[in-house]
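J.: after the sequence you'll find the predicted model.
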Amino acid sequence: MIRKLPSGKWQVDLRTDGRGSKRIRKSFNSKAEAKRFEAFVMGKRSEQQAWNPSKADNRTLKQLIKLWFNAKGVHLKDGERRKRCLEAIADYMGNPAARTVTPTLFLAYRAHKLQEGASKKTLNNHLGYLNAVYNQLHRLNEIDFDNPIRNVEMIRLDERELSWLTIEQIRHLLKTIEEFSQNPHVHLLTRICLATGARWGEAENLQLRHVQEGKLTFVNTKSGKSRSVPVSKELFEETRTHLRKHGAFSFSLSAFRRALAKSGIELPSGQSAHVLRHSFASHFVMNGGDVVSLQRILGHSSITMTMRYAHLAPDHLSKAIAYNPLCCD
């Protein structure tokens, strides 16, 4: 809108995107100048160019990481660890202005870390952390520029081998723990994990109040959701008695790893902590359990994770025998 002021000047008063958008007001000596200005502003708007663009955002990457941490990271279980990781990435890049980060800069960091021996999965996590900083702050209108590394692709990962213990190996492991381990908790914790599919840390966190009505309830889980799993009467009562006596489980993973090494059972690198969980899931499916129930028991947020065990189902195995190309010879 153009109107004449009491002073004799002509004022342009408009909002480029209607009510609630940025208001622009400017005065001119003549009506013709005011009309030209109005046409200029609306023309720039149609080209999606701001009439009065803000100054370039020169905040550093570390400054944005701090903003992200205060808004989101502080609420995450691993927020402090992610923050340290992000700051290390920023340091490697020379802590540039966040808007000037390029895919090439991140790819150079990733190549360097690969040469140092970092795993591909870890570096995919790093990319995810940095994406989260830009995306979260953009949603909060803390930054007005797009995520500059949004087109960087994750490294393709080979499906990880999932190791599980046979019945004979389970018996041998439990016997080894019983004979050689001095830790009062590790034998029971091992059986709890085998009976419920719990992660070792979830089992260690059990308190007496979590052992109720024939079920063990796992809290502070990886997904953030509590879940309850029924167990046999014998295991239920033994767990209650153990916690009444000791008050709580102590950190016992090192004792389990020592017993596993003593047993002579060989596993792929990095799987000792999860082999009991994988063993529960594998035997559950091989004994006829359905994948949907397994998802709920394990607490997987996505069925995709649980489907890793589907190939162990009895019908899947029998079809391999019935339908292979040699079956009719």
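T.: It's in. Numbers count the residues shown, from 1 in each chain.
J.: make it CA atoms for all contacts and neighbour counts henceforth
T.: Will do.
J.: other SSEs contacting the strand or helix carrying Glu234?
T.: Element membership for Glu234 (DSSP states H and E) is helix 233-246. Applying 3 or more CA pairs under 8 Å, 6 or more residues apart in numbering; DSSP states H and E, one finds that helix 233-246 contacts strand 211-212.
J.: outside of the strand it packs on, which residues touch it?
T.: For strand 211-212, contacts defined as CA atoms under 8 Å, 6 or more residues apart in numbering pick out 217, 236, 239-240.
J.: cool, and stretch 172-190?
T.: 200, 203-204, 239, 249-250, 252-253, 255-256, 259-260, 262-263, 276.
J.: quick revisit: pull out the buried members of the contacts of strand 211-212.
T.: 217, 236, 239-240 (16 or more other CA atoms under 10 Å).
J.: and Phe171, what element?
T.: Actually, residue 171 is Arg rather than Phe. Secondary structure (DSSP H and E) places Arg171 in helix 167-180.
J.: this is the other structure I want to compare:
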Amino acid sequence: MAIKKSNSGWLVDSQPNGRGGKRFRKTFKTQAEAKAHEAWLKSQVTQDADWAPKKKDLRKLSALISLWFDYHGTGLSSGVDTKQRLLSMANAIGDPIASNFSASMFAQYRTKRLEAGLSANSMNREHAYLRSVFNELARL
């Protein structure tokens, strides 16, 4: 956090959450007002969780599949088989970080599997399994 003298007054230029966090800039007429604002910013960051940056979810797709199985798949009659299919699918895709998983990744996987001779119906079923993982975890 920095307070600098400028032509229009005292400039508070701060990033309370550190580099990469949100930057706040405001100009005040007096240095005392600038210091008070800087102290207020610091207190807001420590007291209010809304001011803190959101933590990025770095779990892999296979971890979400295991989580889905623990919370939902155990109650299905074919839950163990579905989990194995999903884990092999995640492995074939490269087990990406789930937040980075995209439709284009699945489309590339689908194209490779169709070229290998798998039927479109089987691919649609795999897509439905994967979609159900994300939908059920969002619901829970």
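T.: Happy to help now that I have it. These figures come from a predicted structure and were not determined experimentally.
J.: TM between them?
T.: The TM-score (TM-score structural alignment, normalised by the length of structure 2) is 0.64; 102 aligned residues with a CA RMSD of 2.4 Å.
J.: adding distance to Gly128 of structure 1, write the contacts of strand 211-212 of structure 1 out as TSV.
T.: TSV is the format used below for the contacts of strand 211-212 of structure 1 (distance: CA to CA, whole Å):
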residue	distance to Gly128 of structure 1
Thr217	31
Phe236	40
Thr239	39
Arg240	41
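J.: which other helices and strands does the helix or strand where Ser104 of structure 2 lies contact?
T.: Element membership for Ser104 of structure 2 (DSSP H and E) is helix 103-115. Helix 103-115 of structure 2 sits against helix 79-93, helix 120-139, with contacts defined as 3+ CA pairs under 8 Å, 6+ apart.
J.: now mean neighbour count and distance to Trp10 of structure 2 too, for the ones you listed, in JSON lines please.
T.: Formatted as JSON lines, these follow (neighbours: other CA atoms under 10 Å; distance: least, CA to CA, whole Å):
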{"stretch": "helix 79-93", "mean neighbour count": "16", "distance to Trp10 of structure 2": "54"}
{"stretch": "helix 120-139", "mean neighbour count": "14", "distance to Trp10 of structure 2": "47"}
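J.: of the ones you listed, which approaches His37 of structure 2 most closely?
T.: Closest approach to His37 of structure 2 among those is made by helix 120-139 (39.2 Å; CA to CA).
J.: ok, and what's touching that closest one?
T.: 64-65, 68, 72, 82, 85-86, 110, 113-114.
J.: now tabulate those residues in JSON lines and tack on distance to Lys35 of structure 2.
T.: Conversion of the contacts of helix 120-139 of structure 2 to JSON lines gives the following (distance: CA to CA, whole Å):
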{"residue": "Leu64", "distance to Lys35 of structure 2": "46"}
{"residue": "Ile65", "distance to Lys35 of structure 2": "50"}
{"residue": "Trp68", "distance to Lys35 of structure 2": "50"}
{"residue": "His72", "distance to Lys35 of structure 2": "53"}
{"residue": "Thr82", "distance to Lys35 of structure 2": "59"}
{"residue": "Arg85", "distance to Lys35 of structure 2": "59"}
{"residue": "Leu86", "distance to Lys35 of structure 2": "55"}
{"residue": "Arg110", "distance to Lys35 of structure 2": "58"}
{"residue": "Arg113", "distance to Lys35 of structure 2": "62"}
{"residue": "Leu114", "distance to Lys35 of structure 2": "64"}
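J.: among these, which pair sits farthest apart?
T.: His72 and Leu114 (29.2 Å).
J.: ok, and the closest non-adjacent residue to Asn91 of structure 2?
T.: Ser62 (7.8 Å; CA to CA, 6 or more residues apart in numbering).
J.: what is the burial count for the one you found?
T.: 21 (other CA atoms under 10 Å).
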